[in-house]
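Trainee: Using only what follows, build the 3D model:
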Amino acid sequence: MTEQLFYVLGGIGMFLMGMKVMTEALREAAGTGLQAILTRFTTTPFTGVLSGGLTTAAIQSSSATTVMTVGFVGAGLLTMPQALGVIYGANIGTTATGWLVSLLGFKLKLGTVAMALLFPASLLDLLARGGWARAGRMLAGLCLLLIGLDLMQAGMKDAGTILRPEMLPSGSVLGLLALAALGAGLTVVMQSSSAAMALALVMIQSGAISLTQAVAIVAGMNIGTTCTALLASLGGSRPMRQTAVANLLFNVATSLIAVPVLLFGLGALQELAVRTNPMTAILVFHTGFNVVGAMLFLPVTAQFARFITWLMPETPKTRLVDLDRALLSDPVTALLAVQAALELLEHRVYGAMASALQVPADYRGIAALSPCRTALAEVEAFLADIRLTADHARQEVALSALLHQTDHLLRLLERLSQTGRISVLKEDPLLRRPALITGAVLQRLIEGCCSDAEQARLQRLSVLVNHRKDRHRRGLLLGEHAGLFDLNEVFSNTDAMRWLTRCLHHLERLEHYRQATRAALPVARAMP
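Mentor: All right, here's what the predicted structure looks like:
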C-alpha cells in the first residue's frame, strides 16, 4: 500500500514537472506570436474564444493563457470584455490535454517509448542551442509527462480493491458538492487542471471512482483552475482583478452545468461509457460542458462585463499613466505596457504640437502637457526595473527602442515649451510652409495613418528644412549687414529654424523607434 502511494505521488510529481517543462518550451518557441494572437485576433468575443482556445491548445496550459490575459488587461492591451472571450476559449482549449493524455498514455501506451526517448531528449536540451534545445525540452517534458502517467497507473492498478466508489460520497447533493470541492482542492494544490484530470482518468480506469463521482470531481477542477489567475491579479490594477473575478464566476457558472447532466444526462454518459470506455465518457463531458458554457456566455458577454464592472467599480484615474508594478513579473507584458503608455503620451504631445502649428495657432494643448512630464518620469523608473529573461534578443531590442522613445519625447517636450519659436516660424514666408506641413503630418499620425509613410515624409521634411535653414541664415546675415534686418530679428529667425529642425529630428526618431518596438513586440493595442 505504501509503495503504491509513493508510485502515485511520484507519478503526479513527474507529470507536473513534465507539464511545466513542456509548457515553458512551447511558450518560448511561440515567442511573441502568442501575444500577437491574443491581442490582434480578439476584436470580438467570438474571435477571442478562437484565439484563447488555439493559444491554450498550443501551450497546453489554460492557467498560462489566463494569467497572460490578465497581464494584458493590466497593460492596457486588452479590455476586460475582450479578455472574457479569451477566457471562454482557454476553458475549451485546456480540454485538449485530456484527449492527448488519453491517446498517448492510455490507448497507445507510450510510457516505455518515453523512457527510451528521455535520454536523447535531455542530451539535446543540454548540448544543443536555440530551436534544437527547445525541441529537446518539449520532447523531454512530454516524456516525463507520459512516464509520470505510467507511474500513476502502476500505483492505482490495485486501488480498486482498496478504494471503492461506495467509500466516497455520491448519491446526495452534499456528497457531490464534497467531490466537487475535492476536485477544486486537487487543482489548487497541483496548480494544474491537466494533472488533476490525468489523476481522475487513472482513478476511473482503475475503478476507484464511479462515472458520477468523476463528473462531480471534474466540474470542481474547473473552479480550482481559476486560483492561478486570482493569485496573479493580487496587488494588480482594478481591471486585472475584474478579469480574474470574471474568470472565477464564469468557471463556477460553467461547472453548474454538471447539475442537469447528473439529473437528466447521466444515462447518456453511462451508455457512452459502455460503448467506448469511462475515460472517453468523462472527456466528452469535460469538453462538452466547457463548449456549452462558452456558447451560453458569448451572447451576453457585454452584460456580463457590465455586471463585473458594477460588482467591482473602477476608481477614477488620478494619473495620466498608471504602470502596474505587478506586470514586472513578466518582462514581455511589462514592455508592452510601456509601449502602450508611450503611444498614449505621443498622441497627446503630437496633438498639442499639431494644434500649435495650425492657423490660427492654439497653444492650450502645449500648456496642458505638464502631466506628460510626470508620466515620462514614471515610465523611466518602470523601464529601469524591467529584468529581461536570458537569450531574448527581441526583448533587448524593444527595451532599447522604448528607452530611446522616452528620451526623444522628453526632449520634444522641452522644445514645445518654447512657444515663441512657433510664432516666428508662422511669420517667416520661407519657413511657414514646412511648419504647416509638420502639423499636418502630426495630425495624420494621430488619426492612425501609415507610420512608415509619415516617417519618410518627416525625413524629407527635415532635409528640406535643413537646406532652407542654411540658405536662409546666409540671407539673414547678408540682410543684417545691408541694414535690412536688425540683429534681434536675425537671432530669433535662426533660433526658430533650429527649433523646427530639432523638433523634426525628434519626431522622425520617435516614429523610427516606435516601428522598431512594434516589430520586436508585434502586439496590437486594445480597442476602445
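
Trainee: going forward, measure contacts and count neighbours with C-alpha atoms only.
Mentor: Fine.

Trainee: Thr97 touches Gln60, doesn't it?
Mentor: Yes: at 6.2 Å, Thr97 counts as touching Gln60 under the criterion of Cα atoms under 8 Å.

Trainee: I'd like to know how far the closest residue in space to Ala196 that isn't next to it in sequence sits from Leu458.
Mentor: Leaving aside its sequence neighbours, Ala196 sits nearest to Thr187 (Cα to Cα, 6 or more residues apart in numbering; 5.7 Å). Counting by Cα to Cα, to the nearest Å, the separation of Thr187 from Leu458 is 56 Å.

Trainee: what does Val113 give?
Mentor: 61 Å.

Trainee: In the stretch 101-250 of the chain, what residue spans correspond to helices?
Mentor: 111-127, 130-155, 159-162, 173-190, 193-206, 211-224, 227-233, 238-255 (DSSP state H, counting those that start in this stretch).

Trainee: which of Thr97 and Gln60 has more neighbours?
Mentor: Counted by other Cα atoms under 10 Å, Thr97 and Gln60 do not tie: Gln60 has more neighbours, with 27 against 23.

Trainee: Now mean neighbour count too, for the helices of the stretch 101-250 of the chain, in JSON lines please.
Mentor: Converted to JSON lines, these look like this (neighbours: other Cα atoms under 10 Å):
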{"stretch": "helix 111-127", "mean neighbour count": "16"}
{"stretch": "helix 130-155", "mean neighbour count": "24"}
{"stretch": "helix 159-162", "mean neighbour count": "14"}
{"stretch": "helix 173-190", "mean neighbour count": "20"}
{"stretch": "helix 193-206", "mean neighbour count": "24"}
{"stretch": "helix 211-224", "mean neighbour count": "26"}
{"stretch": "helix 227-233", "mean neighbour count": "20"}
{"stretch": "helix 238-255", "mean neighbour count": "23"}
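
Trainee: Could you export those to TSV, including columns for distance to Thr43?
Mentor: Below are the helices of the stretch 101-250 of the chain laid out as TSV (distance: least, Cα to Cα, whole Å):
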stretch	distance to Thr43
helix 111-127	38
helix 130-155	31
helix 159-162	49
helix 173-190	31
helix 193-206	28
helix 211-224	26
helix 227-233	22
helix 238-255	17
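
Trainee: quick one more, to check against the first:
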Amino acid sequence: MDLGSLLNFAGGIGLFLLGMRLMSDGLKVAAGPALRGLLATATRSSWRGVGSGVLITSLVQSSSAVIFATIGFVNAGLLNLGQAVWVIFGANVGTTLTSWIVALVGFNIDLQALAMPAIAAGMGLWILGKGRRSALGQALVGFGIFFLGLDVLKDSFAGLGDTFEIDGWVRDGAVGIAVFALVGAVLTVLMQSSSATLAVTLTAAAGGVLPLTAAAAMVIGAKVGTTSTALFAVFGATPAAKRAAASHVAFNLVTALVALPALPWILAGSQWLADALGFASQPATILAVFHTMTAWWAWC
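Mentor: As a prediction, this is how the structure comes out:
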C-alpha cells in the first residue's frame, strides 16, 4: 500500500466516523426527550427491551452511544438493572445492521449517487431549518458522509488483494485467529466504533486483502472492543450502573470465548445459510450472516 492509498484509507475512516457522529448526534437531538421516554416505556418486558435496543441502535448506527446512554439512565435511576440488560443485549444485536449495509448496499449501489443528494438535502434542512428539522438535516448529512466514507474505503481496497499478501503474516490455526481477533478489538478501542471496524473488515475481505477466517475473527474482536465504552461509562457510577456495564462486558466476552474456537464451523454454516437465503456468496455477505448469527445465538 503506497502513501496515496494509505491516505485515502485514513480519509475513508475519517469520513465514516464523521458521518456516524453527525447522524447519531442529529437523531438524538431530533428525538429529544422521546429517546428517554422510549427507553422507559418500551422496556416493560424482556422482548420489548431487546426490541428497543435493536431499533435505536439501528437508527443511530452506534451501539456504543446506546449502551453509554442506557448505563447513564440506570445511574440516574430512570431504568432498573433488568430493563438495562435487555436494552444492552438488543444494542449488540442492532449493530449487525452495519454489516448488512456494507454487504448489500456498499457493493451493489453507486454510493456517490446515494450520498450526494442526501448531503445536499440535509445541508438545506440544517442551514434553513430550526429545532428538530435542523437536527434531521444534520442526520441526513451524516448519512451521506457515512456512505462517502464507505465508498472511499471500498476503492482503497479494490484490487489490493492481488498485490498485498497478508496470509503469511501470522501462523495458521488458533494463533492466527487470536491475532486477528486482537487486531479487531484494538481497532475498535482506538476508533471507539465497532461499526468503523466492521466497515474496514468487510471492505478489506471483499477486496481480497483479508482471508475470510481472519475477517471473521476481526468481527468477533470488534465485539470485544466495544466493552471499552461500558468500562469508561462506569467511573463514579452507582452499583446498578456498574452491574449493567458488567453485563455488556460478560455478553461480549462469552460470545468471543465460544465463537472463536468454533469459528471455522460457524463460518461454514454462515456460507451455507447465505447460499440458502439466496444472497450472493460474497465475502462481505457471508461475514454479515456470520455477525448476525453470533449476535443472535449469544442472546438466545
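
Trainee: Quick check: TM-score for this pair?
Mentor: Here the superposed chains carry a TM-score of 0.91, computed using TM-score structural alignment, normalised by the length of the second structure; 295 aligned residues with a Cα RMSD of 1.9 Å.

Trainee: Provide the aligned range in the second structure for stretch 492-499 of the first structure.
Mentor: Using TM-score structural alignment, none of the residues of the second structure align to stretch 492-499 of the first structure.

Trainee: ok, and what's touching that stretch?
Mentor: With Cα atoms under 8 Å, 6 or more residues apart in numbering as the test, stretch 492-499 of the first structure has contacts from Arg415, Arg421, Ile422, Val424, Leu425, Asp428, Leu431, Val465, Lys469, Arg473.

Trainee: can you tell me which of the residues you listed are in helices?
Mentor: Arg415, Arg421, Ile422, Val424, Leu425, Leu431, Val465, Lys469, Arg473 (DSSP state H).

Trainee: Counterpart of Gly144 of the second structure over in the first structure?
Mentor: Aligned partner of Gly144 of the second structure by TM-score structural alignment: Cys143.

Trainee: Leaving out the residues flanking it, which one is nearest to that match?
Mentor: Nearest residue to Cys143 of the first structure, sequence neighbours excluded (Cα to Cα, 6+ apart): Ala114, at 4.6 Å.

Trainee: Tell me what angle the longest helix along the first structure forms with helix 420-427.
Mentor: The longest helix of the first structure (DSSP H) is helix 487-520. Computed with axes from the mean of the first three to the mean of the last three Cα atoms, to 10 degrees, the direction of helix 487-520 of the first structure lies at 100 degrees from that of helix 420-427.

Trainee: For helix 487-520 of the first structure, buried residues please.
Mentor: 490, 493-517, 520 (16 or more other Cα atoms under 10 Å).

Trainee: Could you do stretch 2-20 of the first structure as well?
Mentor: Those would be 4, 7-20, for stretch 2-20 of the first structure by 16+ other Cα under 10 Å.

Trainee: Same question for stretch 262-279 of the first structure.
Mentor: If you call a residue buried by 16+ other Cα under 10 Å, then stretch 262-279 of the first structure has these buried ones: Leu262, Leu266, Leu269, Gln270, Leu272, Ala273, Pro278, Met279.

Trainee: In three-state terms, how would the second one be classified?
Mentor: This points to Leu266 of the first structure. What DSSP: H, G, I helix; E, B strand; the rest coil gives for Leu266 of the first structure is helix.

Trainee: thought it was touching Gln213?
Mentor: No: taking contacts as Cα under 8 Å, Leu266 of the first structure lies outside contact range of Gln213: 11.2 Å.

Trainee: tell me the average deviation of the helix ranked longest in the second structure from the first structure after fitting.
Mentor: For the second structure, the longest helix by residue count, based on DSSP H, is helix 3-31. When the first structure is overlaid, helix 3-31 of the second structure sits 0.6 Å from its aligned residues on average, using mean Cα distance after the TM-score superposition for the first structure.

Trainee: and the very next helix or strand once past that helix, how far from the chain's centre?
Mentor: Going down the chain from helix 3-31 of the second structure, the next helix or strand is helix 33-41, by DSSP states H and E. Averaged C-alpha coordinates place helix 33-41 of the second structure at 23 Å from its chain's average position (Cα atoms, centre = their mean, to the nearest Å).

Trainee: can you check stretch 80-93 of the first structure too?
Mentor: Mean C-alpha position of stretch 80-93 of the first structure versus that of the full chain (Cα atoms, centre = their mean) differs by 12 Å.

Trainee: pretty sure Met17 of the first structure contacts Leu146?
Mentor: No: Met17 of the first structure is beyond contact range of Leu146, at 11.0 Å (criterion: Cα under 8 Å).

Trainee: one step back: so which of the ones in helices among the contacts of stretch 492-499 of the first structure would you say is closest to Thr226 of the first structure?
Mentor: Arg415 (49.5 Å; Cα to Cα).

Trainee: Check the alignment and tell me where that closest one lands in the second structure.
Mentor: Checking with TM-score structural alignment, Arg415 of the first structure has no match.

Trainee: now Arg415 of the first structure: how far from Asn466 of the first structure?
Mentor: Going from Arg415 of the first structure to Asn466 of the first structure by Cα to Cα gives 17 Å.

Trainee: same question, Phe15 of the first structure
Mentor: Phe15 of the first structure is 66 Å from Asn466 of the first structure, where distance means Cα to Cα.

Trainee: try Ser122 of the first structure
Mentor: Ser122 of the first structure is 60 Å from Asn466 of the first structure, where distance means Cα to Cα.

Trainee: and what of Ala375 of the first structure?
Mentor: Going from Ala375 of the first structure to Asn466 of the first structure by Cα to Cα gives 32 Å.

Trainee: Kindly report the same for Thr43 of the first structure.
Mentor: According to Cα to Cα, Thr43 of the first structure and Asn466 of the first structure sit 44 Å apart.

Trainee: try Met221 of the first structure
Mentor: Distance, Met221 of the first structure to Asn466 of the first structure, using Cα to Cα: 67 Å.

Trainee: quick one: contacts for Arg415 of the first structure?
Mentor: Trp499, Cys503.

Trainee: Ala384 of the first structure: neighbouring residues, count only.
Mentor: Other residues lying near Ala384 of the first structure total 11 when counted by other Cα under 10 Å.
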